[in-house]
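Participant: Mind folding the following:
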Amino acid sequence: MADAGPEETAPRRTPAAGGILQSADRALVALLTFSERRPEWGVSELARHHGWDKAVAQRLLTTLVARGFLVCDPATRRYRLGPSVSRLARVGEHSGVLPSLVRPTLAQLLRETGESVVLNVPNGSGYRCAAAVDGTGPIRYTAIVGALIPGHAGASGHAIFAHYPEAEIRQIFGATPLQRFNDNTITDFDALLECYAEVRRTGHSISHGQYDEAVAAIAAPVFQAGTVAASLTVIGPAHRITRATDRIVDLVVAGAAEATAAFGP
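Facilitator: Alright, predicted model coming up:
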């Protein structure tokens, strides 16, 4: 199975410049090294990864543990993200940081397509609408911010979960039967895996009425620090989306790349 998201690389080192506190910068770089693909690090591994002296890496990790940003397993002496990270993540989510970063992209896609544009974020086995702009015209799809949709139903979920590790996909979708919403819904787990492989191959997802028979959607993944963080979706009446599929695919993929850049390293 393909890797989950773009190739993992070390966070970019910030060159020495006026106004930058090197010790704080190194601590932030250390935190950004943790990812879903690499959730644990040892002192020696982290030091080698960044070319730091081992004693420096140890002091950084010890400081981050003291403030709750990391926890250390006393048996393995390996480090994981701690409760302070989760607290800041909740604050960021409630303050609408991520949606605010991509609102210009949503507005641009609306101008270019005339269709509704949605930013969806993963939420357990589904996805949640984090931000949306409604399409123009009397017939359009209206997304409800905060609405939850099952992850296996539609392009938005496919663009997100296709980039999860296969073991996690099996845990989320393979343990119980997939709910059918209509004849277009993917309810076979192997078919879902094939769909995900195609999403990874092409870089986008297209669905025709998998959740709501009247609509079609085109989505692309948005990444943050090499891990899928959201999907950007253009959605609308099936006949209009289908007629303009090729043009919308190009626009959505470009918009997702802009959103990825906005989310930062």
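Participant: Please make it C-alpha for all contacts and neighbour counts, starting now.
Facilitator: OK.
Participant: Nearest residue to the middle of this structure?
Facilitator: Using Cα atoms, centre = their mean, the residue of the chain that lies closest to the mean C-alpha position is residue 229, 1.5 Å off.
Participant: Now it: closest residue in space that isn't a chain neighbour?
Facilitator: Take residue 229 and drop its neighbours on the chain: the residue closest to it by Cα to Cα, 6 or more residues apart in numbering is residue 223, 5.2 Å away.
Participant: element containing the one you found, please.
Facilitator: strand 215-224 (DSSP states H and E).
Participant: Next: residue 233.
Facilitator: Under DSSP H and E, the secondary-structure element containing residue 233 is strand 227-237.
Participant: for comparison, sequence B:
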Amino acid sequence: MPSSRSALPSPAKSKSDDATRAGIQSVEVGFELLESLAQAPGALMLKDLAAAAGMSAAKAHRYLVSFQRLGLVLQDPATTRYDLGPSALRLGLASLSRIDAVKLARERMADLLLQTGNTLAIAVWGNQGPTMVHWNEAPQTAPVRLRLGDVMPILSSATGRCFAAFMPHESRDASRMAAMIKDELATIKKLPAAAPAEMGDLPRTAAQVQTMIEEARDHGMSRVVHSLLPGVAGFCAPVFDAQGHLAMGIVVLGSVMTMDTRWSSPQGQAVRACAQQLSADLGYRGPSSSD
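Facilitator: Just a heads-up that it's a prediction; the model follows:
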């Protein structure tokens, strides 16, 4: 007689089977309609919405009837177009209110460290300017003596340049940014005319600052080479929130001897990709910053 123990399903198999059986396929299929509406620039006609979700109009209509009852979808009686409803808005706002942007970014640092092999940091705009709030130092890289809470210069750090390039002009902090740039330019202009070639990355005029900003916007991230510290290069990519505000910058720093300093470098591209995904996770739906 077989033992009662041998007749029991194995825990691993039971969990696997439960995971397979737990899903409701119709819910997953219907979600494609909501996802298509979320990705669309505006309200959609039934046929366009169905096509975007990859289903027939008749099938899409059945789901939409239920979604309307739940308030997830609304139909304009004049145009017959469908759009997201108040229940979808409440769900979205509830989700956004529970997101800790810096915490979300910190959770990505371990994987990003493996990709880049270089020191990483997270910076936010503080009372005094761009401020370091998280630091992941990579082994066997050039030591960078920065501390949490340090306020970064605008013109000589990748972090500062990122905030200068991607902070909205209408931001309440824009005047503070402009004052910092003015003060730093005045200091840079006092440097000896025969400054070493390593300082050539520093802008010395307002026109060069504007060129620096436009270059960062073109590449979707900022860059410095030798400017902050001799022999050190860095990239900083912007992370935007659901309102399109600059939430933080993701920074990678390393020795110019071991880190590729080209705009197309693997380290820079990895940081930019991470920042773009974080922006999407925070609800940002702005234009892609790809080259």
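Participant: Drop the TM-score for these two in here.
Facilitator: Structural agreement between the overlaid chains, expressed as a TM-score with TM-score structural alignment, normalised by the length of the first structure, amounts to 0.59; 189 aligned residues with a Cα RMSD of 3.7 Å.
Participant: returning to that earlier point: surely the residue nearest to the centre of the first structure and residue 256 touch.
Facilitator: No. If you go by Cα atoms under 8 Å, residue 229 of the first structure and residue 256 don't touch, sitting 10.9 Å apart.
Participant: tell me, what's touching these two both at once?
Facilitator: Between them, residue 229 of the first structure and residue 256 have 221-222 as joint contacts when contacts are counted by Cα atoms under 8 Å, 6 or more residues apart in numbering.
Participant: what's the average distance of the strand holding residue 233 of the first structure to the second structure?
Facilitator: Strand 227-237 of the first structure: mean distance to aligned residues in the second structure after superposition is 1.1 Å, counting by mean Cα distance after the TM-score superposition for the first structure.
Participant: Going by neighbour count, which residues of that strand are buried?
Facilitator: Of all the residues in strand 227-237 of the first structure, those buried under the rule 16 or more other Cα atoms under 10 Å are 227-237.
Participant: Between strand 215-224 and it, find me the angle.
Facilitator: Computed with axes from the mean of the first three to the mean of the last three Cα atoms, to 10 degrees, the direction of strand 227-237 of the first structure lies at 160 degrees from that of strand 215-224.
Participant: Could you name the helices and strands sitting against strand 227-237 of the first structure?
Facilitator: Applying 3 or more Cα pairs under 8 Å, 6 or more residues apart in numbering; DSSP states H and E, one finds that strand 227-237 of the first structure contacts strand 116-123, helix 155-161, strand 215-224, helix 245-263.
Participant: so where is it in the second structure?
Facilitator: Strand 227-237 of the first structure falls opposite residues 245-255 of the second structure when the two are matched by TM-score structural alignment.
Participant: Now tell me what touches the matching stretch from outside.
Facilitator: With Cα under 8 Å, 6+ apart as the test, stretch 245-255 of the second structure has contacts from 101-102, 116, 118-125, 141-142, 158-159, 162-163, 166-168, 231-241, 267-268, 271-272, 275.
Participant: if we go to 7 Å?
Facilitator: Identification of contacts with stretch 245-255 of the second structure by Cα atoms under 7 Å, 6 or more residues apart in numbering yields 118-124, 141-142, 159, 162, 166-167, 231-241, 271, 275.
Participant: Quickly note the distance from the residue lying closest to residue 9 of the first structure once chain neighbours are set aside to residue 260 of the first structure.
Facilitator: Of all residues not flanking residue 9 of the first structure in the chain, residue 226 sits nearest, at 8.0 Å (Cα to Cα, 6+ apart). Noted for residue 226 of the first structure: a distance of 9 Å to residue 260 of the first structure, by Cα to Cα, to the nearest Å.
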